[in-house]
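Asker: sharing a model prediction with you, sequence too.
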Amino acid sequence: MNVITNYLFVYGTLQKHERNHHWLNGAERVAEQAWTKGRLVESEHEYPGLVRSDDAIVYGELYKIDEDILKKVDELESFKEDNEGNFFDREIRVVDTDGSKYEAHVYFLNQPNVEADEQAYYDWKVTRRLQKETPLYFAYGSCMDHERIEVADMLDGFDAVGLGVLSGYDMDFTTRAEDGGRADITEKKDSTVEGIVYKITDEALEYLYMREGVYAGKYRPAFVDVEVEGKKVNMLTFIVIDKEESIAPPDHYLTEIVRGGKKFLTEKYINAIHDKVDKLRKG
């Protein structure tokens, strides 16, 4: 029997660490940072639905699947190709990742009168987690610098746990301020990002939202698996939304990263940051 290979974009309970993820057993995760056009709505049953919209973005994960897995997910979503009364419709849509664009299956609500959430972009997993707890936080850029946090009188809200290592990502400078680049992480196979893991307070979380420009649409909150103290923990970090071509950061920003990270980051990793910045400055 020929196996048909497809891509599937998931944005709710099928995501990693969520209750229906086992329906994707055997699927290959292509990207855990993926997005497509659409507007999320909440359900009374603790799962989201997606409404067609060209004015909003939904974040989720992208998987490579075969025909058997697609049939199982159709069953979960009560979707039948010959049934016009489906609760969900399945369509092929363009899905973006850090590296490429894909055409993937996406499930949309077949409910024309549902009211959509008013957020311009949305990540159901982030919203759900933050409603339940204030999670651990992974800092990889200037937010490792305690001097800047102390200036903001927020140091009491950050309790350093130790070195965190994020696999499958690269740290780069893909967003710009007036004086140069600022740090970001992008998915990249066989790369790692080092940073500091913190226990944070609710007040510290609000400070991070303001500092990272979340409300202004600069960075977005996301959850990633970080190794800390010998085990992987799913924790909060912040990722640039509109990535640009990498640009060298200014001296003061590089100083903040190194000064903040030197207590925890390995010497090899700090040297790699210096090398990356030198290459960007040389063009």
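Answerer: Structure's in. What do you need?
Asker: drop to CA atoms for contacts and neighbour counts, all remaining ones
Answerer: OK.
Asker: quick check: what element follows the helix or strand harbouring Q131 along the chain?
Answerer: In the assignment (DSSP states H and E), Q131 maps to helix 124-132. Next helix or strand after helix 124-132 toward the C-terminus (DSSP H and E): strand 137-139.
Asker: C-terminal to that next one, what's the next element?
Answerer: Past strand 137-139, the next helix or strand by DSSP H and E is helix 146-151.
Asker: so which bits of the very next helix or strand once past that following helix are buried?
Answerer: Going down the chain from helix 146-151, the next helix or strand is strand 158-177, by DSSP H and E. Neighbour-count burial for strand 158-177, with 16 or more other Cα atoms under 10 Å as criterion, is recorded at 158, 160-176.
Asker: and here is the other one:
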Amino acid sequence: MYLVFCYGTLRSGESNHAVIKEATLIESFSWTNGQLYDTRDGYPALIQNEDATVYGEVYEVDDQLLEKINLLEGYQEGRDYNLYEQVMQIIESNRGSYEAITYMMRKPEKRFMEIPDGDWVTYRNRKG
């Protein structure tokens, strides 16, 4: 079993949540270091940044669900360039901390827009 930090379209109520609907929700409110961006393609990107915070959910997934997430995130182990890379990241919550797989992009593209509050759901709902 694996812990995965979901900060974008995999979150509850979001467009790709069906991919992990059978996963076990461990934390519905959690956060980690990073800067969140709107890719302008309907999903966010998390970029490494120790001075910013990104909010999301933590799920426990099995091998099959992790493979589905990898496909969605454009990640393949050993490939030179993935859309996202798997990074083990410390995730905080009101009940403690976890080490979880987090999907990160290496750097933002010029067209990306910074999401200042680090919360994809709040940003998307505000955007309408």
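Answerer: Yep, that arrived. In this text, all values refer to a predicted model and were calculated from it rather than measured experimentally.
Asker: contact partners of the helix holding Q131 of the first structure?
Answerer: Residues outside helix 124-132 of the first structure that contact it (Cα atoms under 8 Å, 6 or more residues apart in numbering) are 11-12, 40, 48, 59, 135, 221-223.
Asker: buried residues in that helix?
Answerer: Quick answer for helix 124-132 of the first structure (16+ other Cα under 10 Å): 124-126.
Asker: same thing with stretch 79-86 of the first structure?
Answerer: Under 16+ other Cα under 10 Å, the buried positions of stretch 79-86 of the first structure are 79-80, 86.
Asker: where exactly do the helices run in the second structure?
Answerer: 63-73, 120-127 (DSSP state H).
Asker: how far apart are the first one and its match in the first structure?
Answerer: The reference is to helix 63-73 of the second structure. Superposed on the first structure, helix 63-73 of the second structure shows a mean distance of 0.7 Å to its aligned residues (mean Cα distance after the TM-score superposition for the first structure).
Asker: show me what that helix is packed up against.
Answerer: Of the remaining helices and strands, none touches helix 63-73 of the second structure by 3 or more Cα pairs under 8 Å, 6 or more residues apart in numbering; DSSP states H and E.
Asker: matching residues in the first structure for it?
Answerer: With TM-score structural alignment applied, helix 63-73 of the second structure matches the range 67-77 in the first structure.
Asker: what sits up against that stretch?
Answerer: With Cα under 8 Å, 6+ apart, stretch 67-77 of the first structure has contacts from 3-6, 23-24, 27, 80, 87-88.
Asker: in CSV: these, plus distance to E150 of the first structure.
Answerer: Shown next, in CSV, are the contacts of stretch 67-77 of the first structure (distance: Cα to Cα, whole Å):
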residue, distance to E150 of the first structure
V3, 57
I4, 56
T5, 52
N6, 50
W23, 46
L24, 45
A27, 45
K80, 57
F87, 51
F88, 49
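Asker: among those residues, which are in strands?
Answerer: 5-6, 88 (DSSP state E).
Asker: out of the residues you listed, which are buried?
Answerer: The neighbour-count test (16+ other Cα under 10 Å) marks F88 as buried among these.
Asker: for the ones in strands among the contacts of stretch 67-77 of the first structure, which one is nearest Y102 of the first structure?
Answerer: Proximity of these to Y102 of the first structure (Cα to Cα) peaks at N6, which lies at 10.0 Å.
Asker: map the closest one across to the second structure for me.
Answerer: Counting by TM-score structural alignment, the partner of N6 of the first structure is Y2.
Asker: what residues are up against its match?
Answerer: Y2 of the second structure is in contact with 60-63, 66, 100-101, counting by Cα under 8 Å, 6+ apart.
Asker: which among those residues gets closest to S12 of the second structure?
Answerer: Within these, the smallest distance to S12 of the second structure is 13.8 Å, found for E60 (Cα to Cα).
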